[in-house]
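Novice: Okay, structure incoming, though there's no sequence with it:
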């Protein structure tokens, strides 16, 4: 057997022989390579070298699982196992995932393909894989105890089915699902249209919404959390360590977003309106596509939207639930806005001289101040832009539209420099009179002076 650490250290793919049991049939055979990934950076797309042409997806802070052809069947090898994932610089989580990472690698294939997916279980308990949204035989659906027995630790099962429709789908366990998904076991499954020109775009980004509850200073998620998650992530990364979506001006761009958290997420993108073109149920006909600037992603669902990148700049993209753009949320922290903390601060500093009062005038100072934190903890707000702290975290990134970006170039181009006359600036001249509501039931606080 090849040592797992040797594989991860090499950052390459390795193959082992595993005793494979598939519903009563024991098969001793060479499995497809169990490719692994130890980088948390966005990997360049893998373009097809045979079969129908398609434009591959780019998994933000992720990668695509390689396959091999075997008598016309595309074979993949997923390994369910404990993993370590760098959620952000300075914070590592001990999770469960696939092939060295959480979230797992994206599986890509083409409508009409027959796929054979070997799933090796290296977890301490049984598992399954449910192919969320795919149309397939009942026995391949991955619901433990219903579709087939759970995959015991140390065993490999085989899933094999035809891809009858194109679209964006997900995969996750349906055995001890609450625990295994809370530990990070999930991934995306993209089926490209058989016709290469159908719904073709220039850039195709993929985001999985997931969340964890990890106490400051610890490494393992709390699995019994129902709603009070404190780390909201995209592909198991949190801002400011989520990569940007790099786009060439004029590109037609698709963003596919899947949600396997415990709540919905209204994804909002600045600078553009877009059309919703796909759900996990299928493609939306052109006449039925609707315009948005925010699209709500329900629990257990996927949405895709498209736009043409006409407008140069750095454009925020984020969940519009404000707490979901924060890190390490402390749900029991009191609100101190308007509080006079002078006496309290004086008393605390007798015991803790380095104490700094925060939050009496809002929380923006959290973005600028670098306070000591427990090991393996990220600040509530982080990230700096060209004009100061961004005061963001969690589910946030930037769409960077530039001229001259090559087709396979996804490197961060740096910050956009606003052309003269296109940036907000301080006004020091005379102000116009401002409008007031003169209703007797409305009071303005503080009351304006005659000078404004």
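Specialist: Sure thing, it's come through. Just so we're clear, the structure is a prediction, and the values are computed from it rather than from any experiment.

Novice: Please count neighbours and contacts with C-alpha atoms only from this point.
Specialist: Noted.

Novice: for residue 264, what are its contacts?
Specialist: Listed by Cα atoms under 8 Å, 6 or more residues apart in numbering, the contact set of residue 264 reads 296-299.

Novice: can you pick the most crowded of those?
Specialist: Within those, neighbour counts (other Cα atoms under 10 Å) peak at residue 297, which reaches 22 neighbours.

Novice: ok so, going back, just the contacts of residue 264 now: which is nearest residue 146?
Specialist: residue 299 (22.8 Å; Cα to Cα).

Novice: Check which element follows the longest strand seen in the chain along the chain.
Specialist: In terms of residue count, the longest strand belonging to the chain (DSSP state E) is strand 73-88. For strand 73-88, the following helix or strand on the C-terminal side (DSSP states H and E) is strand 91-98.

Novice: starting at the chain centroid, how far to the helix or strand containing residue 118?
Specialist: Assigned by DSSP H and E, residue 118 belongs to strand 114-121. Centroid separation between strand 114-121 and its chain, computed with Cα atoms, centre = their mean, to the nearest Å, is 24 Å.

Novice: Check it against this one:
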């Protein structure tokens, strides 16, 4: 599922990469006079680098017209491309294979980088060069390993110096789907890493070719020759050596028996008047470098320094102790500050809800907080709650991925009477564990709900039954108590209204309305849990799961009395809730009814997270009277007013 704009770009990129690779493969085998190992070098690099690989092939290696490959590939910059291609094809293949394995095994990022380096170096040296080129290079396998070690070491160091920081910063940036091999983003990061590695390794490869420490591009044409016929080879223009070369290899060229299958450059003039001859008794061709020992040593040291910087520098900004198993797939909110000390748990808690986990899309007009009728079993009132991931509309055109009870936000209202025996069966359909806490209620400790404190969390697919006798009355609410900052912020809460056993103790009114407050963070098409920290501040606010102007309207008549139950089901801020059209009387706080002498008149009450206030408001005059939070930003939608308000705003329409 494509859930971010980058996913669509990557899908397009890899489609172009596939087409480019098919073209290069077809043209190499049909038209280009090159050994098989170089054909596969360009094919693999084009697969990794997409159209950039195709561009390199066309500009540096593709024979423009029949018989011109030798002259076309002679310039040093093209020979450097060929040398780098062979290095990248082998090394990148080893690196990518190692990255997939280490991510699957859940190795930390710092160890992942080390394993990738060793795998890339081993694959490039022992397989792509010494093994695949043995028949062309002559000599024994271990002779080729020895001769190839130094140029491969230098080239690999520069390549990994380019790839390592790219992989570190992009994989462990905001969108850590890049750590998962099952995601397009992982392969996109690998592609960018290969491009960076190629770029950094290219200058060193040009120097290695110029100093005859490595071979570059080559030409191989089938041709019948006499046993004693000399075979000519095209190398780069800087060395004017007519050697049969290949990217990433040094030492001996093709053995004598291979000369019967290949001819490089039909005319000595195409090679600056030079030609090469078989080294008697060696079965191949030798290439003598003019590089001095200090030059080679200096280049090797610089490559090691570059490698060290590329491998270790990211640890100053990133927590490289984390693995794909811990944070892979998480997408962090914009503006979140992540550093080398940020723990995996913090990243998981702040991560966006994966839209692919949504199991239900609510109707845009659906309302939350509907009263849930219980069934009676042996005198016990039984309620069933199911927590799942849904898509919920808070405004026309604005939807959030929410954690919800019974497919609604807020969850259903549970209304019981003081003295009732209740049982609440909670089934977890979330991708993570959860629990339920009965906020403010006096219940047996085993029924209280804090994860790992009073109970084992309810794992995905499990059901847990909470059972207790209700001994209090008033306004309460229930909410998750496992990763509360994440799950409650995403919608796992609901009202719990307990009527007094003695009806005379009830505070009655003509109408009653429950106001459950909530904050949301919706950015870049994703829903994040809102939190009072960098990157976590909310930009949408809801009353009973809706933002104004989608909030409900309370319809009344002049003289009627309205009872409002304010519930601080939110997790981030204190909301000063204010009603226009006259003051109200505060009659209950946190579920406890205030005695007559303690009740007070106000027009604003500060509702903090977890608090509840019952207030009585009488409609004195006709008109549309606002009920809203008195923090102006909380009455906007993504900092924009709509129809005179937004967020924590609703209308009381008095006729």
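Specialist: Great, that's in hand. Note that the structure is a prediction, hence the values are computed from the model and not measured.

Novice: rewinding a little: what about the strand holding residue 118 of the first structure, how far off from the second structure?
Specialist: Taken over the aligned residues, the distance from strand 114-121 of the first structure to the second structure averages 0.5 Å (mean Cα distance after the TM-score superposition for the first structure).

Novice: which of the residues in stretch 477-485 of the second structure are buried?
Specialist: Within stretch 477-485 of the second structure, the residues scored as buried using 16 or more other Cα atoms under 10 Å are 477-485.

Novice: try stretch 253-272 of the first structure
Specialist: So, applying 16+ other Cα under 10 Å, buried residues of stretch 253-272 of the first structure: 253-262, 264-265, 267-269, 271.

Novice: counterpart of residue 205 of the first structure in the second structure?
Specialist: In the second structure, the residue paired with residue 205 of the first structure is residue 513, using TM-score structural alignment.

Novice: With residue 167 of the first structure instead?
Specialist: Looking across to the second structure (by TM-score structural alignment), residue 167 of the first structure lines up with residue 474.

Novice: In contact with its match, which residues?
Specialist: 497-500, 588, 590-593.

Novice: Strands - which of those land there?
Specialist: Per DSSP E, the subset of those in strands is 497-499, 588, 592-593.

Novice: okay, the longest strand of the first structure sits on what stretch of the second structure?
Specialist: Going by TM-score structural alignment, strand 73-88 of the first structure sits over residues 380-395 in the second structure.

Novice: how close does that stretch sit to the first structure?
Specialist: Relative to the first structure, stretch 380-395 of the second structure is 0.7 Å off (mean Cα distance after the TM-score superposition for the first structure).

Novice: tell me which element residue 344 of the first structure falls in.
Specialist: helix 342-351.

Novice: roughly how far is that helix from the heart of the chain?
Specialist: 42 Å.

Novice: what does stretch 580-587 of the second structure give?
Specialist: Distance, stretch centre to chain centre, for stretch 580-587 of the second structure: 48 Å (Cα atoms, centre = their mean).

Novice: what's it aligned against in the first structure?
Specialist: Taking TM-score structural alignment, stretch 580-587 of the second structure hits residues 270-277 over in the first structure.

Novice: Identify the residues contacting that stretch?
Specialist: With contacts defined as Cα under 8 Å, 6+ apart, stretch 270-277 of the first structure is touched by 283-286, 289-293, 295, 303-307, 311, 315-317.

Novice: For it, measure first residue to last.
Specialist: With Cα to Cα, to the nearest Å as the measure, stretch 270-277 of the first structure spans 18 Å from end to end.

Novice: same deal with stretch 584-601 of the second structure?
Specialist: In stretch 584-601 of the second structure, first residue to last residue: 6 Å (Cα to Cα).

Novice: Check stretch 120-136 of the first structure too.
Specialist: Using Cα to Cα, the two ends of stretch 120-136 of the first structure sit 20 Å apart.

Novice: Can I get the contacts of residue 264 of the first structure in JSON lines including secondary structure and distance to residue 221 of the first structure?
Specialist: Shown next, in JSON lines, are those (DSSP: H, G, I helix; E, B strand; the rest coil; distance: Cα to Cα, whole Å):
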{"residue": "296", "secondary structure": "strand", "distance to residue 221 of the first structure": "26"}
{"residue": "297", "secondary structure": "strand", "distance to residue 221 of the first structure": "23"}
{"residue": "298", "secondary structure": "coil", "distance to residue 221 of the first structure": "23"}
{"residue": "299", "secondary structure": "coil", "distance to residue 221 of the first structure": "20"}
